[in-house]
Structure formats: structure tokens, C-alpha cells
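**Q** Build me a structure from this.
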Amino acid sequence: MFMMFAMTSDSIGEIIKEVKVAFDVTNAQASLMHSLPMLGIALSGLLLGFLADKLGRKTTIILGLSLFALACYSFLIANDFVFIVSLMSLSGIAVGIFKTGALALIGDISSSNKQHTATMNGAEAFFGVGAIIGPLIVAWLIHQGVAWQYLYVIAGGMCTLLIIVAAFVRYPSYKHQHHDSVKKVSLKHSLALVKNPYALGFSMGAFLYVAAESAIYVWMPSYLVCDATTLKATYDCYADGAARQLAIYSVTAFFILRALGRFVGIWMMSRLNWALVLMLFSGAIVICFGVGLAGGKQLALYLFPLTGIFMSVIYPTFNSKGISCFPKHQHGSVAGVILFFTAAGAAAGPLIMGLVSDAMGGDAKYGFMVATGFATLLFIGLLYNYLCDPTAKRLTEIEVRDYGVSTSQSASR
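**A** Next comes the predicted model:
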């Protein structure tokens, strides 16, 4: 599910390039293809996240996948810009539904908080794989003279298979353990979680992380070109041929490193102190951004894609630890709150960077300065988290109650 979603969402840059020509739309209009699906995910996560707790994981996942499949297959008849944007918005709503169900399900199949974090990194690793192959599929389709819409048809086929699997797989039961609590699950209770310090803290961390990460895949190509004033991107300022190739495929390099890092994160997060890893990795991101800006394009060419390694485990761990701070019957609602802030960061971050860059003459360097600010705030928050460990007691209590782990076992982990 995560890979299928990433195949479509992270191909948006390639798709926008084709849509602008086919429908003669402006940059602002084309940007709706990114911002409206993100808005759909955000609102769906916040307003419908409670469905995973109210209706159950299985029903919620199948509902979300069904809506996503409907949107995907409808691209076969999508020949109007407004219709295309509407379908993308519907797919965003669907993602918010099935992803909160999936995130809640991870808690049901985990036997401890550490296993939960490792599993979450595994799921997000497949998201990283989808982010790599999605744009490649679009590029191949266009090269073969096939409409980009068939990417969604492919995703729809995968989605249909996932619906069949989801319908027949046996799911862990959690309702019987929290029957009275499940009755109380509602939109009102879901919205109240926004004020909870644990949900809000991890959600703000997710917002800052995604805002900083989006600078890489949205603005790095603009920063690395040699002459941004020309209509055609040039890479003549890189003397070495390998450097020029890296500049052209820098975003792909970032996604590959991020995916590899998440697979390594499955091992890392089951053995190491998560707070220490996140603090060190966020600090490395700040260093890469800062040195890349100070040293110019020649250094940024290597340091910006390298952040994929350091970014790899941050978001899955935020998701895992944020969800793990709450009992299982609230996992869907909490996942929805974190997803709301995630999508908000993905929408607001690039927009703020673009506005700042435009105000400073159009140089993407200034947008990366904003991104460095987001990364610095993230590091400060994670430094506080490591030094003060404000979630330790909460995570231990939940682990003992929901996972049946003794206090001594939890402390040793």
C-alpha cells in the first residue's frame, strides 16, 4: 500500500510537466495537482482517522483502497484538467483513509514499541521504493508514447489485488479488549487529540521534517542548475561528467539513499536508542544543508542527496513513537492527526520556500535557507527529546499495558 501510494504521489513532478503542455495551464494552476491531494490527505487524516478505531482496521483499509482504485481507473476517461485535479484530490482523501488504517494495524501486529518502530521503518522503506520507481514508470510510458494516466491504471491494478488480499487476511482483534473505549471513538474525540502534548509534539516534528525534506525533491533541481535564468537547465558548471550526471539525477539519488536507509532502519531501530539516532541524524541534516549552501553548488551536489540517509528513519520513527504513546484503540485517530501535520508540511513547506525565493530574486538558494531553518528547529526539538526524554514514562506504561511487557523488560530495551 505504501509503495503504491508513493508511485503516484512522488511522480507528480513528471506528470505536471506533461499536463502543463497538454492543457496549457500556469504554474500556479499546475501546482494544484500537488497541493490539493496533500490537502485531501491532511483533512482525511484529521477528520476520518477515527474510522480505523470505530469501524476496525480491515473495513477502513478496504474502504480507502476502494476509493483509491475508483479514482485510479477513472483516469482512463480523464481528458479535462479540472477532472484530473478532482481525481487526484479524491485519491488524497482515499490515501488518508487507508493509511490511517494501515498505521493503526502496525500497532496491532507489533509485540513491543521497538518492534513497532522497526516495522514502521519497513513500511516506509517500501514507500521509498515507490518514490523511485514511480517517476521511472512515467518517464518510460512517455518515451513509449503512452499517456501518463496509465501510471494510475497500473496503481489501480495493484490496488485491486491489495483489496482482495485485505479481504482475506486475518486481522488481530483489538475491539474486545477495549469495547467501552471503542464506543466513545468519534470525530470529537479525534480532534481533541490535537491538544494532547504527545500527539502535538510528534505532529510538529513530522511537520518540520517533511517541510525540510520537501526542499530536496521540490527545489534541489532548481538550485543545482548552473544558470537558472535560461529556459533550459544547464549543467556546464560541473567539469566532471559524473558530477553532471549526479546533478541531473540528484533527486533519484536522494530517494535511493532514503529507501536504503529505511531498510537499514529496520535493524537500527530495534537495537539502538531511537532518541539518540534521531538527534544525531537531524544534526547531520543541518550540517549538510548549511555546508551545502556555504560551499555552493559543487558541495551541495553531494551533500544534499546525502541527506537521504539521515532523513530515512526520522519520519517512520515519529509516526511509530507518536502512535505508541496511546492505547491501541486510539491508534487510528492519532495516526490521522500526525498524517494531517505531515501533509500540511508537504504543502506549506515548498510554498513558503518558493515565496521567499521569489521575494529574493528567484534564487532557490534562499528557499534552502528556509529549509535549513526548519531542519534546525527539528534538531533543537530532538536534542531536547534526547536530553529530557519526555516520552519514556508514557511509552513504558503503554508497553506494559498493551503489549504485556514487564517493567524490567521495557527498561532493558
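**Q** make it CA atoms for all contacts and neighbour counts henceforth
**A** OK.
**Q** Give me the buried stretch members for the helix or strand hosting residue 260, please.
**A** Counting by DSSP states H and E, the element that carries residue 260 is helix 250-268. Buried positions in helix 250-268, judged by neighbour count with 16 or more other Cα atoms under 10 Å: 250-266, 268.
**Q** Same question for stretch 361-368.
**A** Quick answer for stretch 361-368 (16+ other Cα under 10 Å): 362, 363, 364, 365, 366, 367, 368.
**Q** Include distance to residue 385 when you put these into a markdown table, please.
**A** Listed next are the buried residues of stretch 361-368 as a markdown table, based on distance: Cα to Cα, whole Å:
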| residue | distance to residue 385 |
| --- | --- |
| 362 | 36 |
| 363 | 35 |
| 364 | 32 |
| 365 | 30 |
| 366 | 29 |
| 367 | 27 |
| 368 | 25 |
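**Q** Among those residues, which lie within strands?
**A** Judged by DSSP state E, the subset of those located in strands is empty.
**Q** Okay, and which of those residues map to helices?
**A** Residues of the buried residues of stretch 361-368 located in helices (DSSP state H): 364, 365, 366, 367, 368.
**Q** distance of the last one from residue 302?
**A** What it means is residue 368. As judged by Cα to Cα, to the nearest Å, residue 368 and residue 302 stand 15 Å apart.
**Q** How about the third one?
**A** From residue 366 across to residue 302, the span is 19 Å (Cα to Cα).
**Q** Residue 322 too?
**A** Look at residue 322 and residue 302: by Cα to Cα, they are 32 Å apart.
**Q** list the helices and strands the helix or strand that contains residue 41 packs on?
**A** For residue 41, the host element (DSSP H and E) is helix 32-48. The helices and strands touching helix 32-48, judged by 3 or more Cα pairs under 8 Å, 6 or more residues apart in numbering; DSSP states H and E, are helix 12-23, helix 81-109, helix 187-192, helix 331-359.
**Q** Next, the structure of the following sequence, for comparison with the previous one:
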Amino acid sequence: MSRVCCPAIASGAAVVSLLCYAVVLVITPACNNELSRDYGLSYVQLGQLSLATMLGFFLTVIPAGIFADRWGKLLPMTFGCFSMASGCGIFALANGFGWLVLGAALFGIGGGLSEANSMALLADLYEGSKRSAAMNLAQAMFGIGAVIAPFGIGWILHLGGGWRSGYYGAGLVCFVGMLINMTALLRHREPRLPKHEHRSNPIAIATDSSVLVLAISIFLYVGAEIGQSTWLSVYFKRYLGASSSLAASSPSFLWLGIGIGRLLAAVALRVVHEAPLVRTCLAFAALCQAVLVISRAPASGGIAAFCLGLFLGPIFPTIVSRANAVHPIATGSVSSIVMAAGSLGAAVFPPFIGLTAEVWGLRQALWVCFGLLCVNFVLVLLVRDTDTP
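**A** All right, here's what the predicted structure looks like:
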């Protein structure tokens, strides 16, 4: 089969890959209460599952980006969906904590192969404000996937089913995603630089002051986002008195807000500059984070989580879009470097919150997320607009 340039097919593959990664990223936090019960896991061990995912992502994402700049994005995206489907199978069949760690690591490896390359592929297909809009729309699909997973787990638990069924369903989603990426790989011809023109230097890109500022911002942002998302179901059950099914569904409130926020940002970016949008969103996200931590009931907590997500939503894709604009000839490397910084934030802060919760309690530990958002706001407020989104 001869390949031609098919932006619609390639965009669809990118969107589906993001949805798959969202499903596997959020399904385990939704099951934290059940995993803790069935395997006797502590806060620290639950945090280690998040750490395994993000270490897998971190170790994979930069090599995948370098490979993608030379050979194309769709091949690693296809293998990424396969890795995530495999991790789902391991979770569904796991009989010990070690197997859970392996499954979580495969989620991260799959995400490292898929997420940055999906965003880079969109950066190759669109330019200027259309790029930011396309990335916000694609990340809105990420938000949809992150809503489906915990809502599905909550529904299964409400019907009296077991949490393992959710992993079987997630594995099926990732398998379909792999088939869609394979179709795009066979039909879409990606533009690639000849070897003698390929000058992507990850070290030079990572030390570029503009990229460095954006990477630090992503590090802080993802630390807060995943830090809260990882512990939301536990917080709802143990501190807000929610039922098991409602607690499992609680991450949906956050991610529904994130998805809607990204859809609204895709429209707003037609008339609003990226820098003030990111600053405004960070300020209101910090406020909502504080309200969530002091909430005392599932209703108020759910509203606060949704509003938190609404303001968190536009930040990530807008920053990634700006980073790709800095080095448009090496979108794979740029996206992977910035997202590697994000994976470090997600690797460090959820386990740190779990460790802190063992000592002072989860409610107090979640103030870490508030602090990260405040520091991020100061960062993007103080640096020059040329160095920020």
C-alpha cells in the first residue's frame, strides 16, 4: 500500500493515543482504595505505583522523541499502545504487588512512546495559533479518557463487579488504539529529515533558556495535577466520607473539568495570548486547590475538583505548543524533553505526598499541590514573555 499525506488519519491516531494513555494513567488511582484493601498496600506503596509509571515514562520519552525526529512518530505510538494494553493485562491478572509495579511501569513506557510523539505529530501538522488550538482539542480527548476510566470503575463497583474488569476494558481500548495507529502508520507518509540534515541535539535543546523555563513550568504543573489526581479517590473515601463507587469515580470530576477547560482554551486562544491565559489559569487553579483541601463533604469536594480541573486544563497543551514553536525542526525532541520534565514532577510528588500522608495525614499532604501551583504562577509571572508560553 502506497502512503500519502493524510493529516486527518494522523491526527486521529494522535488523539486516540492520548485517550489510551489517559485511561491507563487514571485507572489505577481510581482503584487505589480497592488495591489497598486487596493487597494491604500503604500510602507509600500506592505512591510507588505512580513512581513506577512515571519512571517508565521518563526513561522512554526522550529516546522515543529522538527516534521520532528521524524515523517518524507513528511507529513508537503503535508500540506505546501495545505496551499499555500489556500493562492492563498484567494488572487484571496480578497476584502480588510486584506484578502491579510491572504493569504500572508498562503504562509509563507506553505513555513515553505515545504522548510526546502524539503532541509532536500535531505540531508537525499545524502551525501558529492553530497548533495550540489543535493541541488543546487533542488534550481534551485525553481528558475524556481520564473521565471514562474512573467513571467506569465506579460504575462497575456500583453494580457489584470487581475492579479487575476495568483493566480488561482498558486493555481492549489500548488494543483498538494500537490497530488505529497501525492503520495510520501504513497510510500516512510523515515528513522526515534526511540524515545529513538531522541536527536535533537534545542537550542543546534542553539547555535553551526558553525550553528550560517551559520544562520547569511543566515539572511543577504535572506534579500538582498528578499529585492531586493520584490521591483523589482515597481523599474522597477516607476524608470526605464518599461511598466506594463515588470515591472511585471522583477523579472524573477533576478530569471532566480538565477536558472542558481545554475545549474552551481552543476557542479562547483565537483572541487571547498564551501567556496571560496560562497565568490566569494558574492563579485560579491554586485557589480551587485550596478550596478542595478544606472541603468537608463529597458535594463541595466534587465541585472544587471540577473547577480545579477547569483551570488546570489549558496549561499543559499551551506550554507544550509554545515549546514546539521554539524548535519547530525538532518537535519530537522538544516535546519529549518538556514531557520528561513533567514525568519527573509526576514521579516525585505523588510518592512524596503519600510519604507525607503517612506522617501528617493526606489532607495536610495535599497542600503540596497548592504550593506547586503557587510557585509555578510566580515563575511564569516573573520571567519575560519571550521565555514563557
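**Q** Quick one: residues contacting residue 325 of the first structure.
**A** If you count contacts by Cα atoms under 8 Å, 6 or more residues apart in numbering, residue 325 of the first structure has them with 198, 391, 394, 395, 398.
**Q** all strands of the stretch 101-250 of the first structure, in order?
**A** Shown for the stretch 101-250 of the first structure, no strands are assigned by DSSP state E, counting those that start in this stretch.
**Q** which residues are contacting the following helix or strand past the helix holding residue 41 of the first structure?
**A** Next in sequence after helix 32-48 of the first structure, counting helices and strands by DSSP H and E, comes helix 51-54. With Cα under 8 Å, 6+ apart as the test, helix 51-54 of the first structure has contacts from 59-61, 97, 100-101, 104, 182-183, 185-186, 329-333.
**Q** same thing but 6 Å
**A** 60, 101, 185, 329, 332 (Cα atoms under 6 Å, 6 or more residues apart in numbering).
**Q** Could I have the buried ones of the residues you listed as ChimeraX selection syntax?
**A** Restricted to buried positions by 16+ other Cα under 10 Å, the ChimeraX selection for those reads:
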select :60,101,185,329,332
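**Q** got JSON lines for the contacts of helix 51-54 of the first structure, with distance to residue 220 of the first structure too?
**A** Listed next are the contacts of helix 51-54 of the first structure as JSON lines, based on distance: Cα to Cα, whole Å:
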{"residue": "60", "distance to residue 220 of the first structure": "37"}
{"residue": "101", "distance to residue 220 of the first structure": "33"}
{"residue": "185", "distance to residue 220 of the first structure": "42"}
{"residue": "329", "distance to residue 220 of the first structure": "41"}
{"residue": "332", "distance to residue 220 of the first structure": "34"}
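**Q** Tell me the one among the contacts of helix 51-54 of the first structure nearest to residue 207 of the first structure.
**A** Checking those against residue 207 of the first structure with Cα to Cα, the nearest one is residue 332 at 18.5 Å.
**Q** Would you confirm that the closest one contacts residue 99?
**A** No - judged on Cα atoms under 6 Å, residue 332 of the first structure makes no contact with residue 99 at a distance of 9.1 Å.
**Q** and in the second structure, which of the contacts of residue 325 of the first structure remain?
**A** Counting by both residues aligned by TM-score structural alignment, their matches' Cα atoms under 8 Å, the members of the contacts of residue 325 of the first structure that carry over to the second structure are residue 198.
**Q** Buried only: go through the contacts of residue 325 of the first structure for me.
**A** For the contacts of residue 325 of the first structure, buried by 16+ other Cα under 10 Å: 198, 395, 398.
**Q** Which of these fall within helices?
**A** 198, 395, 398.
**Q** nearest to residue 228 of the first structure, of these?
**A** Nearest to residue 228 of the first structure among these is residue 198, at 42.8 Å by Cα to Cα.
**Q** The second structure: which residue goes with that closest one?
**A** Structural alignment (TM-score structural alignment) places residue 198 of the first structure against residue 210 in the second structure.
**Q** between the helices and strands packed on helix 32-48 of the first structure, which gets nearest to residue 214 of the first structure?
**A** With distances scored as Cα to Cα, the stretch of these nearest to residue 214 of the first structure is helix 331-359 (6.3 Å).
**Q** That closest one: how far from the chain's middle?
**A** Centre-to-centre, helix 331-359 of the first structure and its host chain are 10 Å apart (Cα atoms, centre = their mean, to the nearest Å).
**Q** same for that helix, what does it pack against?
**A** helix 32-48, helix 81-109, helix 197-224, helix 364-388 (3 or more Cα pairs under 6 Å, 6 or more residues apart in numbering; DSSP states H and E).
**Q** Mean deviation, the third one versus the second structure?
**A** Between helix 197-224 of the first structure and the corresponding residues of the second structure, superposition yields a mean separation of 2.8 Å, by mean Cα distance after the TM-score superposition for the first structure.
**Q** angle of that helix against helix 331-359?
**A** 40 degrees (axes from the mean of the first three to the mean of the last three Cα atoms, to 10 degrees).
**Q** what's helix 197-224 of the first structure packed up against?
**A** With contacts taken as 3+ Cα pairs under 6 Å, 6+ apart, helix 197-224 of the first structure sits against helix 314-324, helix 331-359, helix 364-388.
**Q** Which residue is the nearest non-sequential neighbour of residue 76 of the second structure?
**A** residue 113 (5.3 Å; Cα to Cα, 6 or more residues apart in numbering).
**Q** what's the average distance of the helix holding residue 260 of the first structure to the second structure?
**A** Looks like 2.0 Å for helix 250-268 of the first structure (mean Cα distance after the TM-score superposition for the first structure).
**Q** more crowded one of residue 322 and residue 302 of the first structure?
**A** A count of neighbours by other Cα atoms under 10 Å puts residue 322 above the other of residue 322 of the first structure and residue 302, at 25 against 18.
**Q** Surely the more buried one and residue 202 touch.
**A** Yes - assessed by Cα under 6 Å, residue 322 of the first structure is found in contact with residue 202 at 5.5 Å.
**Q** gap between residue 263 of the first structure and residue 119 of the first structure?
**A** Distance from residue 263 of the first structure to residue 119 of the first structure, by Cα to Cα: 10 Å.
**Q** And for residue 296 of the first structure?
**A** Taking Cα to Cα, one finds residue 296 of the first structure at 38 Å from residue 119 of the first structure.
**Q** neighbour count winner among those two?
**A** residue 119 (25 against 14).
**Q** Looking for the alignment partner of that one in the second structure.
**A** Aligning on TM-score structural alignment places residue 119 of the first structure opposite residue 134 in the second structure.
**Q** and if you look at residue 308 of the first structure?
**A** Using TM-score structural alignment, residue 308 of the first structure sits opposite residue 309 in the second structure.
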